[in-house]
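> need the 3D shape of this:
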Amino acid sequence: MSEELPAGLLRLPPLREVIARHGLNAKKSLGQNFLLDGNLLDRIARVPGPLAGATVYEVGPGPGGLTRALLRAGARVVAVERDSRTAPALAELAEAAEGRLTVLDADAMTVDAAALAGRGAHIVSNLPYNIGTALLTGWLSGDEWPPWWASLTLMFQREVAERLVAAPGNGAYGRLSVLAQWRTQAKIAFTLPPRAFVPAPKVESAVVHFVPIVPMAAATAAKLSALTAAAFGQRRKMLRASLKAMPGALEAMVAEGISPEQRAETVPVAAFARAAARLG
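Now for the predicted structure:
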């Protein structure tokens, strides 16, 4: 595909050189850990499938490593970055991309991503660790389903990634597992060691891919969120105790064949979804 790329992208200096020239040391306060290995970045860009002609929404591009990989894959990229230090480097990348990269100086927690990227966009991001879970739950909890995005390909700490894909009975299974799996297919695409990043974090990371599916039940995200918050809020307690303060919750679970003596960590995702639907 290299012959189809804008010539400017082919002439870009190495990412490490860009970082050094602009003084872009990763800031812990912004949850930044830069991934510089071009092969790994291209591997992330391949996870959603072919991106030629597609729109990708990226949060926190930093110096633009993943952005470059997405552009190399043929995507049009809309990126949101709140670290103003990266603006000159990203402006150079946007110029080289010849209209295929739009960068907004904004907070990803407050922007209207759907309006920026448009329906059918893929979300691909090495998410800042400090806001990754909050952004994900927002994208999973929209009232409209199928959602505006076509897929999510996101980087998390490995511990968080394992919670997202965990099955009932697994020690990692919890509220985040249910919220992720009731209306998406979530899988870990691959893991990355700390040494892949600058600076190296203390934990391993993992790329998780999410594809929307038909919901397991006609529950609302708000009801499912409330039910799982109550059930897992005291995860070592039986449901008859943990759901005591939520009217109708235990009865809804029993109607789905779940025993009051069970603990939340043993309840299947589908049972949670159907019980939440019973709550209206």
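
> going forward, measure contacts and count neighbours with C-alpha atoms only.
OK.

> give me the element the spatially most central residue of the chain is part of.
Nearest to the geometric centre of the chain sits Leu154, at 4.0 Å (CA atoms, centre = their mean). Assessed by DSSP states H and E, Leu154 sits inside strand 149-157.

> list of residues touching that strand?
44, 47-48, 114, 119-127, 129, 132, 203-212 (CA atoms under 8 Å, 6 or more residues apart in numbering).

> just the buried subset of the residues you listed, please.
Neighbour counting over these (16 or more other CA atoms under 10 Å) leaves 44, 47-48, 121-127, 129, 132, 204-212 as the buried ones.

> mind checking the longest helix of this protein?
With DSSP state H setting the assignment, residue counts place helix 221-233 as the longest helix in the chain.

> what about the strands in the stretch 51-200 of the chain?
Applying DSSP state E, counting those that start in this stretch to the stretch 51-200 of the chain gives strands spanning 55-59, 76-81, 101-105, 121-125, 149-157, 184-192, 197-198.

> nearest to Ala166 among these would be which one?
Counting by CA to CA, Ala166 lies closest to strand 184-192 out of these; the figure is 9.5 Å.

> another sequence for comparison is provided below:
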Amino acid sequence: MPPLREVIARHGLAASKALGQNFILDAQLLDRIAAIPGPLDGARVYEVGPGPGGLTRALLRAGAEVIAVERDRRCLPALAELAEAVGGRLRIIEGDALAIDEPKEIGPAHVVANLPYNVGTALLTRWLEAERWPPWWRSLTLMFQREVAERIVASPGGAAYGRLAVLAQWRTTARLAMKVNRAAFVPPPKVMSAVVHIVPAEQPEGVDPNRLARLTGAAFGQRRKMLRRSLSAVDGALEALDRLGIDPERRAETLSVGEFVALARAL
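This next block holds a predicted model:
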């Protein structure tokens, strides 16, 4: 395949602000991202928003079988060239990732993606809130704005700790795998980025994911208020706090992931 810059120029591709696109052209950096999930030789990988195919190339160099979903029709000819060059190891789906039935259309796979900024959190939330566990995905290696990445891996007590941290950590292991300077992108975004790696873990028994989601939504929806106020509209929550010995005058950001799990189980 010709150099990525040449492909981008030949097809007249420019990152679309409306689609939240920022391209990475540094092959060494892309290879480092592709290495985060571990060996991918012969593994199935699902990529969201491949754009001109920079990360896709790195995944293919790692030996992966790649399924990529792209809604930007401008990028499809460049991706089609790449698919033809690798002899069936790349399948392109034209469409919106939010509309994909992944268990049916993708199957067991590692997810590796430089997620478009405007859909990244929505996709992550959907993947983490799945009722069926273990999920269809084997691991998530995802590029986010650094602020969002720090919220995913945050510990209790800090300003970054919130609903997203509890959602990510109650039945997965999440770590910040790599920080990425804004200068690595074309065009450079206004913010720094980071890659988060998430692996499914065992789900605590007796906890309904929907109940935990509603509980954390209420608690962090009014995070400056004490739990006795923020959880007052959740049936049985105040009584559960009392049974568990959790001070109702604490604020949501002081509760550990384990305490939220215990509270959801008590409800």
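
> before we move on, the earlier item: closest to Arg175 of the first structure out of the strands of the stretch 51-200 of the first structure?
Closest to Arg175 of the first structure of those, according to CA to CA: strand 184-192, at 14.3 Å.

> what residues sit buried inside the closest one?
So strand 184-192 of the first structure, judged by 16+ other CA under 10 Å, has buried residues Thr184, Ala186, Lys187, Ile188, Ala189, Thr191, Leu192.

> nearest to Gly60 of the first structure, out of these: which one, please.
Gly60 of the first structure has its nearest neighbour among the buried residues of strand 184-192 of the first structure in Leu192, at 18.5 Å by CA to CA.

> how many neighbours does the alignment partner in the first structure of Ser155 of the second structure have?
Matched to the first structure by TM-score structural alignment, Ser155 of the second structure sits across from Ala167. Per other CA atoms under 10 Å, the neighbour tally for Ala167 of the first structure reads 20.

> likewise for Gly206 of the second structure?
12.

> returning to what we had before: what does the residue nearest to the centre of the first structure align to in the second structure?
The alignment partner of Leu154 of the first structure in the second structure, by TM-score structural alignment, is Leu142.

> separation between that match and Lys225 of the second structure?
Leu142 of the second structure sits 32 Å away from Lys225 of the second structure, going by CA to CA, to the nearest Å.

> please enumerate the helices of the stretch 151-280 of the first structure.
Per DSSP state H, counting those that start in this stretch, the stretch 151-280 of the first structure carries helices over the ranges 158-165, 175-181, 221-233, 239-242, 249-255, 269-278.

> list the helices and strands the last one packs on?
Just to be clear, that refers to helix 269-278 of the first structure. Counting contacts by 3 or more CA pairs under 8 Å, 6 or more residues apart in numbering; DSSP states H and E, helix 269-278 of the first structure is packed against helix 175-181, helix 221-233, helix 249-255.

> average distance between the second one and the second structure?
When you say that, I think you mean helix 221-233 of the first structure. After superposition onto the second structure, helix 221-233 of the first structure sits on average 0.6 Å from its aligned residues (mean CA distance after the TM-score superposition for the first structure).

> identify the residue range in the second structure corresponding to that helix.
The aligned range for helix 221-233 of the first structure is 209-221, by TM-score structural alignment.

> buried residues, that stretch. List them.
Neighbour count says stretch 209-221 of the second structure has Pro209, Leu212, Ala213, Leu215, Thr216, Gly217, Ala218, Ala219, Phe220 buried, by 16+ other CA under 10 Å.

> export these to TSV and tack on distance to Val45 of the second structure?
Formatted as TSV, those follow (distance: CA to CA, whole Å):
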residue	distance to Val45 of the second structure
Pro209	26
Leu212	29
Ala213	28
Leu215	33
Thr216	31
Gly217	31
Ala218	35
Ala219	36
Phe220	34
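
> go through the residues you listed and name the one nearest Ile67 of the second structure.
Closest to Ile67 of the second structure, out of all of these and judged by CA to CA, is Pro209, at 28.1 Å.

> test my guess that the closest one contacts Glu129.
Yes. Contact criterion CA atoms under 8 Å: Pro209 of the second structure and Glu129 qualify, at 6.4 Å.

> residues contacting Leu267 of the second structure?
Per CA under 8 Å, 6+ apart, neighbours of Leu267 of the second structure: Gly236, Ala237, Ala240.

> how near is the counterpart of the first one in the first structure to Gly53 of the first structure?
Same thing as Gly236 of the second structure. Correspondence of Gly236 of the second structure to the first structure, assessed by TM-score structural alignment: Gly248. Plainly put, Gly248 of the first structure is 48 Å away from Gly53 of the first structure if you go by CA to CA.

> burial of the match of Gly236 of the second structure, as a residue count?
The burial count for Gly248 of the first structure: 14, using other CA under 10 Å.

> how much space is there between the closest residue to Met253 of the first structure other than its chain neighbours and Val267 of the first structure?
The shortest distance from Met253 of the first structure to any non-neighbouring residue, by CA to CA, 6 or more residues apart in numbering, is to Ala275 (5.3 Å). Separation of Ala275 of the first structure from Val267 of the first structure (CA to CA) stands at 11 Å.

> now the buried residues of strand 184-192 of the first structure in CSV, with distance to Leu35 of the first structure?
Below are the buried residues of strand 184-192 of the first structure laid out as CSV (distance: CA to CA, whole Å):
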residue, distance to Leu35 of the first structure
Thr184, 27
Ala186, 23
Lys187, 21
Ile188, 18
Ala189, 16
Thr191, 13
Leu192, 10
